[in-house]
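A.B. asks: structure here, sequence nowhere to be found:
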C-alpha cells in the first residue's frame, strides 16, 4: 500500500459547486466521528500492508475543525499512519478557517504540504460561487504559512465560472504568480447534481461561459503558467520542478491506496471500495464492525488495463510501455493498435518507442481519447 486518503466531511459553508460528501459542522458529532475514524484506520492497517508513503487529508474542510479537534485529528494520524516511509503529507485548508495555531500544529506533526482552496481572487466572484473568504484572507494566510515554515504550498483555482471572463481569469493567475506557490491545480467548473449550481442551471439562472470561451480559458491557463516556470504534468495540475503531488500521482499511476472516513473511496487488495457516506451511518458501522465499507468491486484484469490507460494518460508524460508490460505481461500495441493509430492520425495522441501520451490538442479533448480505451 502506498497512500492513505483521510476524509473530513465537515464544512462551515457549502460551496455552490461542491458535490463532495460534506455536511455543515454545526451540531455534528465531530468527536464521535474522529473516534470512529481512528478505529477504522486501526482495523484497516491490521488487515493490509501499511507502508504508507503519502497521506492526504481532504474534505469537506479539515480546517473547519476547531483547534482542539484538529489537534486530535493530527494525533490520530501520527499514531497510526506516519512512518519512516512517509514522503509527503498534505492537508487541504480554506483561507477563512486556517489560523496560526493550526499551522503550527501541522508543522509540529510533520505535515509537509498545504493545499489551499482559493478558486479565484475577485471578491465578487468568490461570493457568487459561495466562497466565504476574500482576496485579503488568501494573502494573509499564505504569508503566515510561509512564516510557519511551509515551503510546499499548492493553491486551487477554477475557470468557466458564472460570469467569469478571460480577463478575470488572467488577473487571478497574475495575482497567484505574486504568491509563487510551488503547485497549482486549476479545474474547469463541472455542474454536478445535488449542488446549488445544478438547481440554478435547471431554472435557467446559471450564466456560464460557452465551450469555446472555456477552451480559450484553458489555453490561457496553460500558456501563462508555463511562461511562469510551471510544468504542466497532469491535465489540471502544474508544478515547479520537484513539487508534483506525490499522492495524486498514486491515483494517476493506478497504485493502491487506503480511503478512510465517511464517503471515502479506496483501492485495496485489487478492490475498489466505498465507505458509508452519511455521518451517523459511518460512525455506527465502524462502532459495530470496525469497518466502514458498504461496497467493494473486485477489479478485473481487463478493468486494470483500461484504468492504467485512462488514468495514466492524464499525465503529460503519458503511459510508459515498459512499465505497462511489467504490470500486465503484454504490449499496449497488441491490445490497442487500431485505437492508437487512429488517435495518432487525429493528432490527439503521440507515440514513440517508449510511451504513448496526449498531444497538446489531446489535452483539450482528453475524454475522447480516454473513451477509445474503454470497452
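C.D. replies: It's in. From a predicted model like this one, the values you see are computed outputs, not experimental measurements.
A.B. asks: only C-alpha atoms from now on, for both contacts and neighbour counts.
C.D. replies: Will do.
A.B. asks: check contacts around the closest residue to residue 24 other than its chain neighbours.
C.D. replies: Nearest non-adjacent residue to residue 24, counting by CA to CA, 6 or more residues apart in numbering: residue 11, 5.0 Å away. Going by CA atoms under 8 Å, 6 or more residues apart in numbering, residue 11 touches 22, 23, 24, 25, 60, 61, 62, 64.
A.B. asks: now the buried members of these.
C.D. replies: Using 16 or more other CA atoms under 10 Å as the burial test, the contacts of residue 11 include 22, 23, 25, 60, 61, 62, 64 as buried.
A.B. asks: just the contacts of residue 11: which are in helices?
C.D. replies: For those, not one is inside helices, with DSSP state H as the criterion.
A.B. asks: redo these as JSON lines? Include distance to residue 136.
C.D. replies: Below are the contacts of residue 11 laid out as JSON lines (distance: CA to CA, whole Å):
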{"residue": "22", "distance to residue 136": "26"}
{"residue": "23", "distance to residue 136": "26"}
{"residue": "24", "distance to residue 136": "24"}
{"residue": "25", "distance to residue 136": "25"}
{"residue": "60", "distance to residue 136": "22"}
{"residue": "61", "distance to residue 136": "20"}
{"residue": "62", "distance to residue 136": "21"}
{"residue": "64", "distance to residue 136": "19"}
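A.B. asks: still on that earlier bit, just the buried ones among the contacts of residue 11: which are in strands?
C.D. replies: residue 23 (DSSP state E).
A.B. asks: ok, so of the buried ones among the contacts of residue 11, who is nearest residue 71?
C.D. replies: Nearest to residue 71 among the buried ones among the contacts of residue 11 is residue 62, at 11.1 Å by CA to CA.
A.B. asks: not counting sequence-adjacent ones, nearest residue to the closest one?
C.D. replies: Residue 62 sits nearest to residue 8 (CA to CA, 6+ apart), 5.4 Å away.
A.B. asks: now the one you found: how far from residue 21?
C.D. replies: Note on residue 8: its distance to residue 21, by CA to CA, to the nearest Å, is 9 Å.
A.B. asks: pasting the second one now:
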C-alpha cells in the first residue's frame, strides 16, 4: 500500500547558484492558478490510485515558503482535504529562513505541519551570498526560535560542504552552529555541479574554484565524527538524526516504496510504474486541464530494475538491505542475484554482511556511488 506523497512548489524569490531543481521566479507567475491545478492533480491521482493510506507528506521546491500567507493556507488546506487522514505521522514543509515569518509558521502549524526542513547551507553571511542565498545567519536563528515557540520542534537543517571559498574552519563553525540550535536532524551533502546552473556556467569558464577533494573528504569525516559524539546517528549517507527523529518520508524512498508525486516536474511511483510530470508551468497546467494528469513520461519498472533500485537505495541506509525483505519482494536472494559484485565489494572492504543483511562499511560510505554502480546492469539468470 502506498503511504507517501511529495508535492512540488516550483516558485523561488531567488535562484541559488547550485540548484538544478525545477524552479521559477515567483514574480508575475500564475501562483493561484497553479495551486488549483495541483488540487486537481491530487484529486485525480487519489481517484485513480486508491490503494493508499498517507503516512508522510513532504512539500518541497523551489521554495514553499515563497507563497504568501493566504496562498500557503489555501494550499495546505487542499492537501489536508485530499490527502490528510488520521494515519499521517509526518507532514514536512521545506522552509527558507528569510521567508518563514511568524505568520507563515502559524499557518503551517494550524494546518498540521509538524516538521520543517530548513535550507541553511552555511552560517557565514559572505559564503551564503557567494552561493546565491538571500538569508543571513540571524534569519536562521529567528526561524528556528519562532518554530519552537509555535510548537514545531521536529526540524532538520541542511548544510553543504565543498563550497567555493569554504574552509575547514568555516565548515566546522557551521556544524557547531547547527548543533547549538538544538534541532534533532541534520542533512549534509557536498556540492554537486549540475548543468543549467550558475556554478556550471562558471566552471565551464574556469571561474569556479572549489576545495580540493581531500579537504572535502576531511569535512565529511569531521561531520560524521562530530555529530556522532553529540548523539546524532548517521542513518543514511547524508542524513543524521537524534534517534526517533529520522525522516519518515525520505525513508519511504530509501526503502524503495511507492509514492505520489504532485506538481510541476514531480516524479511518482505507483502500481509498478514511474511517472514524470511536465516541468514548465504552463505545460503542466495545460495537461491538467486537458487530460487531468500532467504525465510526460511513464515507465513500467521491470523486475531487474526494481532489484537494482532495492540495492542502491537500500545501501544508502546505515541498516543496509535485508535479504528477507529482498526475497519477500522479488522471490530471490540478493546473495544469489548479485553474488559476484557482493563478493567483490566485501573483498575490497566496502561492504559487510551481518547475518542476512548487507551494508556499507565505514570505508565504503564515502565511496557509495562506486558501490552502487556495481549493481547496475548485472545480467540475471
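C.D. replies: Perfect, thanks for sending it. The model shown is predicted, which means the values in this text are computed figures rather than measured ones.
A.B. asks: after superposing, what score do the chains get?
C.D. replies: Overlay of the two chains. TM-score (TM-score structural alignment, normalised by the length of the first structure): 0.99; 375 aligned residues with a CA RMSD of 0.7 Å.
A.B. asks: identify the contacts common to residue 8 and residue 21 of the first structure.
C.D. replies: What both residue 8 of the first structure and residue 21 touch, as defined by CA under 8 Å, 6+ apart, is the set 59, 60, 262.
A.B. asks: please produce TSV containing these, extended by distance to residue 142 of the first structure.
C.D. replies: Below are those laid out as TSV (distance: CA to CA, whole Å):
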residue	distance to residue 142 of the first structure
59	20
60	20
262	29
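A.B. asks: list just the nearest of those to residue 205 of the first structure.
C.D. replies: Using CA to CA, these come closest to residue 205 of the first structure at residue 60, 25.9 Å.
A.B. asks: that closest one pairs with which position in the second structure?
C.D. replies: Alignment note (TM-score structural alignment): residue 60 of the first structure maps to residue 62 of the second structure.
A.B. asks: using the three-state scheme, assign residue 133 of the first structure.
C.D. replies: coil (DSSP: H, G, I helix; E, B strand; the rest coil).
A.B. asks: who's in contact with residue 362 of the first structure?
C.D. replies: Contacts of residue 362 of the first structure (CA under 8 Å, 6+ apart): 347, 348, 349, 369.
A.B. asks: counterpart of it in the second structure?
C.D. replies: Match for residue 362 of the first structure (TM-score structural alignment): residue 364.
A.B. asks: look up how far residue 307 of the second structure lies from that match.
C.D. replies: Residue 364 of the second structure is 20 Å from residue 307 of the second structure, by CA to CA.
A.B. asks: again, but for residue 349 of the second structure
C.D. replies: Residue 349 of the second structure is 23 Å from residue 307 of the second structure, by CA to CA.
A.B. asks: of those two, who's got more company?
C.D. replies: residue 307 (22 against 14; other CA atoms under 10 Å).
A.B. asks: wait, a helix at that one?
C.D. replies: Yes - membership of residue 307 of the second structure in a helix is supported by three-state DSSP.
A.B. asks: which residues does it contact?
C.D. replies: 326, 330 are the contacts of residue 307 of the second structure under CA under 8 Å, 6+ apart.
A.B. asks: that one -> the first structure?
C.D. replies: Under TM-score structural alignment, residue 307 of the second structure pairs with residue 305 in the first structure.
A.B. asks: can you check residue 81 of the second structure too?
C.D. replies: Using TM-score structural alignment, residue 81 of the second structure pairs with residue 79 in the first structure.
A.B. asks: what about its match, is that helix, strand or coil?
C.D. replies: Assignment for residue 79 of the first structure (three-state DSSP): helix.
A.B. asks: against residue 79 of the first structure, how distant is residue 267 of the first structure?
C.D. replies: Taken as CA to CA, the span from residue 267 of the first structure to residue 79 of the first structure is 22 Å.
A.B. asks: do residue 227 of the first structure as well
C.D. replies: 43 Å.
A.B. asks: ok, the residue nearest to residue 62 of the first structure - how many residues close by?
C.D. replies: With other CA under 10 Å as criterion, residue 8 of the first structure counts 29.
A.B. asks: show me what residue 139 of the first structure aligns to in the second structure.
C.D. replies: Per TM-score structural alignment, residue 139 of the first structure is aligned with residue 141.
A.B. asks: gap between the residue nearest to that match when sequence neighbours are not counted and residue 249 of the second structure?
C.D. replies: With sequence-adjacent residues excluded and distances taken as CA to CA, 6+ apart, residue 141 of the second structure is closest to residue 181, at 7.4 Å. The gap separating residue 181 of the second structure from residue 249 of the second structure is 23 Å, by CA to CA.
A.B. asks: what's the answer for residue 154 of the second structure, then?
C.D. replies: Residue 154 of the second structure is 13 Å from residue 249 of the second structure, by CA to CA.
A.B. asks: same check, this time on residue 328 of the second structure
C.D. replies: Residue 328 of the second structure is 22 Å from residue 249 of the second structure, by CA to CA.
A.B. asks: of those two, who's got more company?
C.D. replies: Using other CA under 10 Å, the more surrounded residue of residue 328 of the second structure and residue 249 is residue 249, with 21 against 10.
A.B. asks: what's the more buried one aligned with over in the first structure?
C.D. replies: Aligned partner of residue 249 of the second structure by TM-score structural alignment: residue 247.
A.B. asks: so who does its match touch?
C.D. replies: Counting by CA under 8 Å, 6+ apart, residue 247 of the first structure makes contact with 3, 54, 55, 56, 88.
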